[in-house]
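1. Need a 3D model of the sequence below.
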Amino acid sequence: MEIPAINLKAIVLVHWLLTVWGCMAWLPTSYAWVNFSVFAIGVWAIAQRDSIDAVLMFLVGMVVTIVTDIVHFGIFYPINDFAAESGRNVFRFSAGMAILSLLLKPASCFFVYQMYRERGGDYNVNFGFITVSRDREAYQSIDQQEEPSTPANPFNHAQDSKPAVRTY
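-> Predicted coordinates for the structure are as follows:
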């Protein structure tokens, strides 16, 4: 099954719009600063189509905003509704858009990771004793096999003599 191609512009635009709507009523300015800073990196990734670093930084920023959004919702979600009916409606809309943005972020991270791989990015993780790497320099290509200088002699006998008897 092939992964559908999602445009980076669409990801940035959708999350930007949901963040703007999420900031309408109840979230603090730190929520806006974190998310809009990551969107600025996303614009950089859009502008430089060949930059691996821009996409990687956007991906890391999206993962960080998942954590910070959860913290913001946990701390700042009000226990009581707003007094006026219009205030409650704005709060519900704002909270719904912020939560929808949070729910879409893991899928967006997956698509941004695919873009990172398409641009030539490769992951190398080293935690000291655990190493995850995709270093393929140690592998020999099947297309360019080296020819042996002498013919292979599996029975280890001279070419002119009779074949030796193998013992099993």
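2. can we go C-alpha only for contacts and neighbour counts from here?
-> Fine.
3. Contact partners for the residue lying closest to residue 21 once chain neighbours are set aside?
-> What sits nearest to residue 21 in space, not counting adjacent residues and going by CA to CA, 6 or more residues apart in numbering, is residue 94, at 5.6 Å. Residues near residue 94 by CA atoms under 8 Å, 6 or more residues apart in numbering: 21, 22, 23, 24, 25, 26.
4. structure for this one too, so we can compare:
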Amino acid sequence: MDYAALPDSYQWGNFTVLTVGVWAIAQRDSIDAIIMFLIGLLLTILTDIIHLSIYYPRGHNLTDLQRFTAGMAIFSLLLKPLSCFFVYQMYRERGGEYAFNLGFPTVSRDRSAYQSIDQQDVPCPYPDLDSKPAPRPF
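-> A predicted model of the protein is given here:
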């Protein structure tokens, strides 16, 4: 008995991305998990548009379940770009650097004033003679 108007591929695709999203949130230090979640969200936007355009129930004699299913699928599709924006912000917070700019105003992290702690200052081969007082002759 088929209750839903959308095919199983719609459900499998969205549940797979949901699973990757749970993994990305659980692995707080993983950049790979969050970029896979972002790419998955972008792909499901495309596949949701295709699924809704092909399998959207037509006709005036739709059941309440079919109307609800189509409404929730459309609502999910409308929220996915906002989800992509927040996932992209999480990607940037985790240290991900991507070359494209979406045009949104962001807070830049100017790191030019910071000194790296990986490299120590090279010691001077000769002591600074100008800072010491000259020895007094007797």
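5. follow-up on the earlier one: residue 89 of the first structure: which of the contacts of residue 94 of the first structure is nearest?
-> Proximity of the contacts of residue 94 of the first structure to residue 89 of the first structure (CA to CA) peaks at residue 25, which lies at 9.8 Å.
6. residues in contact with the closest one?
-> With contact set as CA under 8 Å, 6+ apart, residue 25 of the first structure has these partners: 90, 91, 94.
7. Kindly reformat the residues you listed as a markdown table containing distance to residue 122 of the first structure and secondary structure.
-> Listed next are the contacts of residue 25 of the first structure as a markdown table, based on distance: CA to CA, whole Å; DSSP: H, G, I helix; E, B strand; the rest coil:
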| residue | distance to residue 122 of the first structure | secondary structure |
| --- | --- | --- |
| 90 | 43 | helix |
| 91 | 42 | helix |
| 94 | 38 | helix |
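8. Return those of those residues that are likewise in contact in the second structure.
-> Of these, the ones still in contact in the second structure (both residues aligned by TM-score structural alignment, their matches' CA atoms under 8 Å) are 90, 91, 94.
9. what's the matching residue for the last one over in the second structure?
-> Structural alignment (TM-score structural alignment) places residue 94 of the first structure against residue 69 in the second structure.
10. From residue 37 of the second structure, how far off is that match?
-> Counting by CA to CA, to the nearest Å, the gap from residue 69 of the second structure to residue 37 of the second structure is 24 Å.
11. Residue 100 of the first structure: how many residues sit nearby?
-> By the other CA atoms under 10 Å criterion, the neighbourhood of residue 100 of the first structure contains 15 residues.
12. Just give the nearest non-adjacent residue to it, would you?
-> Of all residues not flanking residue 100 of the first structure in the chain, residue 18 sits nearest, at 7.5 Å (CA to CA, 6+ apart).
13. I'd say the one you found and residue 104 touch.
-> No - using CA atoms under 8 Å, residue 18 of the first structure is not in contact with residue 104, being 10.1 Å away.
14. of the two, who's got more company?
-> Neighbours per residue, other CA under 10 Å: of residue 18 of the first structure and residue 104, the larger number sits with residue 18, 18 against 14.
15. which element is the more buried one on?
-> Using DSSP states H and E, residue 18 of the first structure falls within helix 8-22.
16. Do you have the helices of the first structure handy? List them.
-> Using DSSP state H, the helices of the first structure run over residues 8-22, 29-47, 52-76, 85-118.
17. Nothing else from me, thank you.
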